[in-house]
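Engineer: following is a predicted model, sequence given first.
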Amino acid sequence: MPGKQLSVVVTRRLPDQIETRMKELFDVRLRDDDTVMSKAELTAALQDADVLVPSITDRIDAEVIKSAGERLKLIANFGAGTDHIDVDAARDAGIEVSNTPGVMTEDTADMTMALILAVVRRIPEGLAMMQAGDWEGWSPTGMLGGRIAGRRLGILGMGRIGQAVARRAAAFGMSVHYHNRRRLRPETEQELGATYWDSLDQMVARMDIISINCPHTPATFHLMNARRLKLMKPDAVIVNTSRGEVIDENALTRMLRAGEVAGAGLDVFEQGAQFNPRLRELSNVVLLPHMGSATREGRVEMGERVILNIHTFADGHKPPDLVVPEFL
């Protein structure tokens, strides 16, 4: 199937150079604005498409897949996470799914460390004071935060991003601990200086900082539920740059308001943009608009991986980043 004959539908605006390259290679339909397609728009667009390029804001469920035209054979996701796509339904319909793993590793790990520093060192509070013109000068007891070095960091999810966070944390003098679905190889643990905890409960109860770096799956939904959040030390903080669904957001909000958790840094939320408004009222909470992978370099690399997956598929081969449901 020659690449220029492929009909490709892109659901969101991509970097200019990626859109330009797609125009050169494929019969591509791009978005004029950067709004989320409605379900009706998405269904209509898929009637004569060979390839769909969605992002995390698109819900590609079994109903959407079933309503697609017979030509649709590849969903080339712009992003690593695929929990917004019913991969099993796609496979049953003879549609392959690809993603862009590994591209956002370093950027997301950077943001994780930024959130840890922001919460523990009270950076947003200091910024707000300066912007409001309320600073009256240095004081020995003014704006006291905490020291990062020597703190115990518990990483929940030790994949690419979790390991990148571990390397950064070690450079800051932190003690690295982790819980993962599968234990790392001994040589990897030694390289990272990481201690494995088979019991997530025991790890959570002993850490100074918890970093969420696992994907959203049925098994990880509300993995940090109210019971487990209550195991955290009152002076501990939690940061999440992975998926909002991993934390019971309402339970965390109640505990933050009650002073049962010292602080939180959140880049993702359980209901997407519709997060608990009470979080905005708390000075010990840092909120970001899903910026973990938002670098110009990262977005271009993601687009290049999407193009590679489509081009390989067009040549009659399996996309290099093919998603296998059994491995999710």
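Structural biologist: Looks like it arrived, so ask away.
Engineer: please make it C-alpha for all contacts and neighbour counts, starting now.
Structural biologist: Fine.
Engineer: counting contacts, what elements does the regular element (helix or strand) spanning A40 pack onto?
Structural biologist: Taking DSSP states H and E as the criterion, A40 maps to helix 39-45. Other elements packing on helix 39-45 under the criterion 3 or more CA pairs under 8 Å, 6 or more residues apart in numbering; DSSP states H and E are helix 62-67.
Engineer: quick one: what helix or strand has R168 in it?
Structural biologist: For R168, the element it lies in under DSSP H and E is helix 160-171.
Engineer: which elements pack onto that helix?
Structural biologist: Using 3+ CA pairs under 8 Å, 6+ apart: helix 160-171 touches helix 105-120, strand 152-156, strand 175-179, helix 186-192.
Engineer: and the ones you listed, which is most packed in?
Structural biologist: strand 152-156 (a mean of 26; mean count of other CA atoms under 10 Å).
Engineer: show me what that one packs onto, helices and strands only.
Structural biologist: Strand 152-156 is packed against helix 160-171, strand 175-179, helix 200-206, strand 209-212, with contacts defined by 3+ CA pairs under 8 Å, 6+ apart.
Engineer: what residues does that strand touch?
Structural biologist: If you take CA atoms under 8 Å, 6 or more residues apart in numbering as the criterion, strand 152-156 is touched by 162, 166, 169, 174-180, 203-204, 206-214.
Engineer: so that strand versus helix 105-120, what angle?
Structural biologist: Interaxial angle of strand 152-156 relative to helix 105-120 (axes from the mean of the first three to the mean of the last three CA atoms, to 10 degrees): 130 degrees.
Engineer: about what we covered before: go through the helices and strands packed on strand 152-156 and pick out the most buried.
Structural biologist: Stretch with highest mean neighbour count among the helices and strands packed on strand 152-156: strand 209-212 (a mean of 26; mean count of other CA under 10 Å).
Engineer: next up, a second structure to put side by side with the first:
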Amino acid sequence: MSIRILATSSLVGPYIEHLGLRFPELCVTPFRSPEWTAGLASAEALVVLLSEPLTEEDLERCPNLKVIGTYSVGINHLPVAYCRQRGIRIVNTPGVLTDATADLALTLLLSLTRRVSEGEALVRSGQWKGWATDLLLGTGLSGKTCGILGSGPIGRAFARRAWAIGMTVFFWDREGNQPPVDFGVEIAERLPLDELLPQSDVLSLHCPLTDTTRGLLGRERLALLPRGAFLINTARGGIFDEQAAMDLLDEGRLGGIGLDVFDNEPTLNPGWLAAPRTVLLPHLGSATVETREAMSRLLCLGIEESLRTVGRAASREA
């Protein structure tokens, strides 16, 4: 049987199975397995995860390819320009993971500022001797300033959360002279990056990884943050210089770093494992049952609609 839809995972929920009822020529097999590689020749649709980058060489082996579905918002793991050139549609999952990712960014921030990991480790160690006036003193957030890189849905959702705990919010003006950001409960000013950073007691990253944002925060720019600032990243690895951030952390210039994403993940810079004042998570931004099921549904509906649209167009041309 020719494979029409080639997927690398069954995803969360029943939606891949439902898609298979509509398109029986569906095959679920691990990424780059022999069966996956063989299926490229006939595949009209590919379904991949964020951790499964496709190359132009992969797509050159797919003469019938009409659509790629990625179980993510980001598409930086796909050869977007090549897809555009060939007319291959890309289906992703925007919108449905906004609140889950913003919640996780806030979780990282509160875990850092209230030293949650250290507190839990102390209790579990059996060494806790009881309440003390100076035990694991953290940092309050009310009245502080939060700089946000990225004014899309997730950045705005995080802004609402930061505002709710009493922070003043500013956004990075990526393109210059853009209007203020209405994030639902207030309107926040946009600032050039070199003006935003020195004011940001908290800097939270919510921008996509692009040619513009890759390496955006090098050593010099990170050093512009106020002493004791907290850096949160639930966007993509590669936006800031990880080694420079660790150096500033060791020097006491940064108050803490919370990461859900890493450069070259899942391979980590080993320095993170020993870095003080960090909370490190394994890319859990969208990891709720409700969100992952909604992502599966959106992705599979997009694949189905794309294939049916192509089929109708082919019928009209015939």
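Structural biologist: Sure thing, it's come through. Small disclaimer: the values here were computed from a predicted structure and weren't measured.
Engineer: could you get me the TM-score between them?
Structural biologist: Taking TM-score structural alignment, normalised by the length of the second structure as the basis, the two superposed chains have a TM-score of 0.91; 308 aligned residues with a CA RMSD of 2.0 Å.
Engineer: if we can go back for a sec, can I get the helices and strands packed on helix 160-171 of the first structure in JSON lines with distance to L231 of the first structure?
Structural biologist: Formatted as JSON lines, these follow (distance: least, CA to CA, whole Å):
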{"stretch": "helix 105-120", "distance to L231 of the first structure": "19"}
{"stretch": "strand 152-156", "distance to L231 of the first structure": "13"}
{"stretch": "strand 175-179", "distance to L231 of the first structure": "15"}
{"stretch": "helix 186-192", "distance to L231 of the first structure": "25"}
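Engineer: which one of the ones you listed lies closest to T82 of the first structure?
Structural biologist: Of all these, helix 105-120 sits nearest to T82 of the first structure, with 15.8 Å by CA to CA.
Engineer: compared with the second structure, how much does the following helix or strand past the closest one deviate?
Structural biologist: As assigned by DSSP H and E, the chain's next helix or strand after helix 105-120 of the first structure is helix 123-132. Comparison of helix 123-132 of the first structure with the second structure after fitting gives an average deviation of 0.8 Å (mean CA distance after the TM-score superposition for the first structure).
Engineer: in helix 123-132 of the first structure, what's buried?
Structural biologist: The neighbour-count check on helix 123-132 of the first structure (16 or more other CA atoms under 10 Å) flags 123-126 as buried.
Engineer: what range in the second structure matches the helix holding R168 of the first structure?
Structural biologist: Per the alignment by TM-score structural alignment, helix 160-171 of the first structure matches residues 153-164 in the second structure.
Engineer: repeat that for stretch 263-281 of the first structure.
Structural biologist: Counting by TM-score structural alignment, stretch 263-281 of the first structure falls onto residues 256-274 of the second structure.
Engineer: same question, stretch 206-220 of the first structure
Structural biologist: Aligned by TM-score structural alignment, stretch 206-220 of the first structure falls on residues 199-213 of the second structure.
Engineer: closest one to D58 of the first structure among the helices and strands packed on helix 160-171 of the first structure?
Structural biologist: Closest to D58 of the first structure of these is helix 105-120 (CA to CA; 21.1 Å).
Engineer: relative orientation of that closest one and helix 123-132 in degrees?
Structural biologist: Using the same axes, to 10 degrees, helix 105-120 of the first structure lies at 70 degrees relative to helix 123-132.
Engineer: what's the angle from helix 105-120 of the first structure to helix 160-171?
Structural biologist: Interaxial angle of helix 105-120 of the first structure relative to helix 160-171 (the same axes, to 10 degrees): 50 degrees.
Engineer: compared with the second structure, how much does helix 105-120 of the first structure deviate?
Structural biologist: Once fitted to the second structure, helix 105-120 of the first structure is off its aligned match by 0.5 Å on average (mean CA distance after the TM-score superposition for the first structure).
Engineer: show me where the stretch 201-318 of the second structure has its helices.
Structural biologist: For the stretch 201-318 of the second structure, the helices defined by DSSP state H, counting those that start in this stretch cover 219-222, 242-250, 271-274, 289-317.
Engineer: quick revisit: and A294 of the first structure, which of the helices and strands packed on helix 160-171 of the first structure is closest to it?
Structural biologist: Nearest to A294 of the first structure, of all these, is helix 105-120, at 7.5 Å by CA to CA.
Engineer: over which residues of the second structure does the closest one lie when aligned?
Structural biologist: Under TM-score structural alignment, the counterpart of helix 105-120 of the first structure in the second structure spans residues 98-113.
Engineer: can you give me how far that stretch is from the chain middle?
Structural biologist: Counting by CA atoms, centre = their mean, to the nearest Å, stretch 98-113 of the second structure is centred 12 Å from the centre of its parent chain.
Engineer: then stretch 70-78 of the first structure?
Structural biologist: Centroid displacement of stretch 70-78 of the first structure relative to its chain, using CA atoms, centre = their mean, is 22 Å.
Engineer: what sits up against it?
Structural biologist: 46-56, 94-100, 302-303, 306, 309-310, 313.
Engineer: and if you look at stretch 215-227 of the second structure?
Structural biologist: Stretch 215-227 of the second structure is touched from outside by 194, 197-201, 238-241, 244-245, 248, 252-255, with contacts defined as CA under 8 Å, 6+ apart.
Engineer: got a ChimeraX select line for the buried ones in those?
Structural biologist: Filtering those down to the buried ones (16+ other CA under 10 Å) takes a single ChimeraX command:
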select :197,198,199,200,201,238,239,240,241,244,245,248,253,254,255
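Engineer: to V239 of the first structure, which of the helices and strands packed on helix 160-171 of the first structure lies closest?
Structural biologist: Using CA to CA as the measure, helix 105-120 is the one of those that comes nearest V239 of the first structure, at 6.7 Å.
Engineer: okay, angle between the closest one and helix 296-314 too, please.
Structural biologist: Angle between the axes of helix 105-120 of the first structure and helix 296-314 is 150 degrees (criterion: the same axes, to 10 degrees).
Engineer: of the contacts of stretch 70-78 of the first structure, which belong to helices?
Structural biologist: Using DSSP state H, 302-303, 306, 309-310, 313 are the members of the contacts of stretch 70-78 of the first structure that sit in helices.
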